[in-house]
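> would you be able to build a 3D model of this:
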Amino acid sequence: MSDLGSFVKRLRDIMRNDAGINGDAQRIEQIAWLLFLKVYDAQEEDWEFDDDDYESIIPEDCRWRNWAADDGKGHGMTGDALLDFVNNRLFPALKGLDVDADTEVRKAIVKSTFEDANQYMKDGVLLRQVVNVIDGVDFGDYEESHAFGDIYESILKELQSAGSAGEFYTPRAVTDFMAERIHPKIGETMADFACGTGGFIVSWLKQLALQVRTTADETAVNRSIYGIEKKQFPYMLCVTNMLLHGVEVPQIVHGNALLKDVLDYTEKDQFDVILMNPPYGGSEKASVKSHFPSDLASSETADLFMSVIMYRLKANGRATVILPDGFLFGTDNTKAAIKKKLLSAFNLHTVVRMPSSVFAPYTSITTNILFFDRTGPTQATWFYRLDMPEGYKHFSKTKPMRSEHFDPVRAWWDDRHVIADDETETFKSQRYTAEDIAENGYNLDLCGYPHEEEEILPPLELIHEYQEKRASLNAEIDRVLDAIVAQLPHGDDQDA
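Down below sits the predicted model:
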């Protein structure tokens, strides 16, 4: 393929003419399963080279090389014949693969990837054109395969404009910063229990790649990762992402990390490092909450993931997690219990507060990065407020957050000191003891941003902001009411 840069545009232009493709989400999903088969076929070539006895789990006529390859002389399937093959042979065969507990992970991922995949295109000639563009990428060529990693990143970014799919992508500048600050070491295991398209895992692998010296190192890196993803589409994208980044046996599970009793986790279920951005804003059913101790059984998704993280982090392990403001300032009984456990059983050493527009324009919810480890209880926590870089009013799709925007945090990280904000008589950076935080009702809303002028937001963003502010107000009302009730005389005193 001569011009990797035009890859996405060429596919988009072809698909616009197909009556079966309705919007960005369907277009990207169509590209995703085709890409998976192409990438998997290239990976199988390597496995066959290394192992003469290797047998594919995919039926011979359904392997990419045998139905998708076109010699350029019109011998490839096209039109109605191609549509019939894909709809009535390929998809039923891959969805119905015989997989059991003994099936190798590298083979089992084929069925799990296609479980809920969809074939939307209705024009077989246009489908042939799309297949030809994808088949033109030479994944056997190191340089071209490496360059395609950047193209794949652009596909993942496009998810943000595909409706609700935007939740699958955390800005790469953020995942890279978090992976860098966690200081990965070869031989450690890393997990993300809501891994989406695999952004945190890729950032982890990039950090470890700098340390690889031997083939043993390389093997250890490839075996170091573990991910769980609830939704089929990002799961497919994540598996493909792992194959593109040289992970031959992606330990990525299609499932829900909240559907197991946290008290049942043992040491073998724990990891050295946890990096993740849990889904937030969702409300879980009572059946999900039943998997957690009563004092930690929140209905808020992010709260439940925090409990999973705490139960699945090894002794002396390290975690870096993105959480919304609602977790920091919420003081209802469950949130307070989760934060009390966090401070009493873990060392919450750093909280980096991020500007509200880091995830703009897809959500206006303000988020924070929590850094903690399982080395003992928290003695004190440093808070650092990361302000907007000079010349930026806010981040946007065309002006996203970049790695260098974290440079002020990097400079402060190894030389921690108090930074006063004289304008607002607050702090940009400050250290608070665990006792300070406990006395404040476990409200971690510290070193926050000064009040900004209200801006007119689009309706959807306005609704998101309203919901977040309402949750904050409800939490504050509950806290005040609890304080008032505590001051009221008991029934016996009233009778007297």
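> going forward, measure contacts between C-alpha atoms and count neighbours the same way
Will do.
> and the helix or strand harbouring residue 205, what does it pack onto?
Element membership for residue 205 (DSSP states H and E) is helix 199-209. Applying 3 or more Cα pairs under 8 Å, 6 or more residues apart in numbering; DSSP states H and E, one finds that helix 199-209 contacts helix 172-181, strand 190-192, helix 215-222, strand 271-276.
> please repeat the previous calculation with a cut-off of 10 Å.
Counting contacts by 3 or more Cα pairs under 10 Å, 6 or more residues apart in numbering; DSSP states H and E, helix 199-209 packs against helix 172-181, strand 190-192, helix 215-222, strand 225-229, helix 232-244, strand 271-276.
> what helices and strands are in contact with the helix or strand where residue 475 lies?
Element membership of residue 475 [criterion: DSSP H and E] is helix 459-487. When contacts are defined as 3+ Cα pairs under 10 Å, 6+ apart, helix 459-487 packs onto helix 325-329, helix 333-345.
> another sequence for comparison is provided below:
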Amino acid sequence: MSLGSLIKKIQDIMRGDAGVGGDEQRLSQIVWILFLKIFDYKEEEWKYTKDDYESIIPEGYRWRDWVTSTSLKEQMTGEELIDFVNNKLFRVLSGDLIKDENGEDILLFKSTKKSALIVKEIMRESNNFMKNGVLLRKLVNEFDQIDFSDIDERHTFNDIYEQLLKGLQKSNGEFYTNRAITSFVVDKVNPVIGETIADFACGTGGFLVDALKYIEENNKLNSEDYLKLQNSFYGVEKKQLPYMLCTTNMLLHDIEIPNIMHDNSLEHDVRKYTDEDKFDVILMNPPYGGSELEIVQKNFPAELRNSETADLFIIEIMYRLKKNGRCGVVLPDGFLFNTDNSKKSIKKKLLEEFNLHTVIRLPQSCFAPYTNIATNLLFFDKIQPTKETWFYRYDLPNGQKFSMTKNPMTREKMLEIDEWWDNRIEVKDEKEDKSMTETWKSKKVFIQEIIENNYSLDYCGYPNQEKIILSPEETINNFKKERERLDKLMDEKLQEILNLLGVQ
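Presented below is the predicted three-dimensional model:
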């Protein structure tokens, strides 16, 4: 199976349908089809691995019943298929009543198992946008040809799935975090068997899947270990499409009942979390640049709260990380250098209650062209308060920039950070002129210096960094602070002049 040819076939089929418009609708159409195909494959697998397993989906509505067939003549197509999908399949799998042959309302999908509830929620959140039943038949047949029992074909499909996820970036960059970044963060946080691993804005599940792969690749797992992994991963996603993709992604990677919540983590009061709500490992790339309503902000302590989404997620993390737990998180530059009241309080809490041991400054092009906001990787644990923090600036050679086509960001291109991580040394930048200010590529900063610097974490920044795009609130706050600084400076100069003139 050719990766490129299958994706092209899928795209060409949907482009021919008048009911599907735009990338997001095409992806939404793919998601429910893909989910049902994968769920049916998993049920076939569970029949052989679980005693007396019976399909939770009613007969006639399983993928194998309405898609797979021994004869083309038996396959529904055209108007018959559209009518079945819209008026029967979606209603039944959403847990709704349908009419029987006598016109009586009946409930076919009666199961209340967790897996059944997942199917019902996915289908309630889905839509069939296609109007042409012939094209819909072609589309489901393309997916039906994928044999997940074939290891090579399954590996190829994983690549296809990655391509589909990357496609989301074209319309909504927050859905997908570059695999190089998720892989690097997971490597350094080093999750192990038996630990609980969470992402409270999980998108399509990149961090969770990479954590699962990391554990599988670095351990010889037995059946008991695999049972532990089934209950090790927890995700929350606010938006419908990435939630569905994440659930499907976890199924694809053998998590039988994905513990993925369709919810907004920020809408829960952090002060009410108990030990049961905490995790050993937290891996996140929270949305940033967004603004939360005042009613959401009230879920956080008054001295910490503000409207910036990324800041609220950092507070969420601090309240949900277990003692001795570890975290790797992607955050914008604004979190590092901004020292307004709430940001300063958040960083003060972070440094006093957690060990912020490493900050990696990333090139601005890591998430380009979808955002020009400069980002950073922060690594901390809940073992001891911060005594010192290492900062490292990841430079690209010869002024290069990452580009999805010409110079994609890969895990291999981050090997220089791996080498530094294992052999930490301070590296001073070479100055073009002796009069220039001293700057550093890598530096160890002790906590006292950070405190004296008003809790700013803006060390080892890019000397020629492009202009950072700030949120409107950050722009206004920075303007106010700069105005206050200039007013104070002018008052001081005026007083000096008055003193010289002897004017009281």
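> what TM-score do the two superposed chains give?
Once superposed, the chains reach a TM-score of 0.90 (TM-score structural alignment, normalised by the length of structure 1), with 475 aligned residues with a Cα RMSD of 2.5 Å.
> about what we covered before: hey, which of the helices and strands packed on helix 459-487 of structure 1 is tucked in deepest?
helix 325-329 (a mean of 22; mean count of other Cα atoms under 10 Å).
> and that helix, how far from the chain's centre?
Its chain's C-alpha centre and that of helix 325-329 of structure 1 lie 20 Å apart, by Cα atoms, centre = their mean, to the nearest Å.
> which bit of structure 2 covers it?
Matched against structure 2 by TM-score structural alignment, helix 325-329 of structure 1 falls on residues 333-337.
> that older thread, got the buried residues for the helix holding residue 475 of structure 1?
461, 464-465, 468, 471-472, 475-476, 479 (16 or more other Cα atoms under 10 Å).
> got TSV for those residues, with distance to residue 268 of structure 1 too?
Shown next, in TSV, are the buried residues of helix 459-487 of structure 1 (distance: Cα to Cα, whole Å):
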residue	distance to residue 268 of structure 1
461	42
464	39
465	40
468	37
471	37
472	38
475	37
476	40
479	39
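> distance to residue 328 of structure 1 and mean neighbour count added to the helices and strands packed on helix 199-209 of structure 1, as JSON lines?
Putting those into JSON lines (distance: least, Cα to Cα, whole Å; neighbours: other Cα atoms under 10 Å) gives the following:
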{"stretch": "helix 172-181", "distance to residue 328 of structure 1": "19", "mean neighbour count": "20"}
{"stretch": "strand 190-192", "distance to residue 328 of structure 1": "21", "mean neighbour count": "26"}
{"stretch": "helix 215-222", "distance to residue 328 of structure 1": "34", "mean neighbour count": "16"}
{"stretch": "strand 225-229", "distance to residue 328 of structure 1": "25", "mean neighbour count": "23"}
{"stretch": "helix 232-244", "distance to residue 328 of structure 1": "28", "mean neighbour count": "24"}
{"stretch": "strand 271-276", "distance to residue 328 of structure 1": "17", "mean neighbour count": "26"}
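> to residue 130 of structure 1, which of the ones you listed lies closest?
Among these, the nearest to residue 130 of structure 1 by Cα to Cα is helix 232-244 (17.8 Å).
> where in structure 2 does the closest one fall?
Going by TM-score structural alignment: helix 232-244 of structure 1 matches residues 240-252.
> average offset of the strand or helix carrying residue 49 of structure 1 relative to structure 2?
In this structure, residue 49 of structure 1 is located in helix 24-50 according to DSSP H and E. Compared with structure 2 after the fit, helix 24-50 of structure 1 shows a mean deviation of 0.9 Å (mean Cα distance after the TM-score superposition for structure 1).
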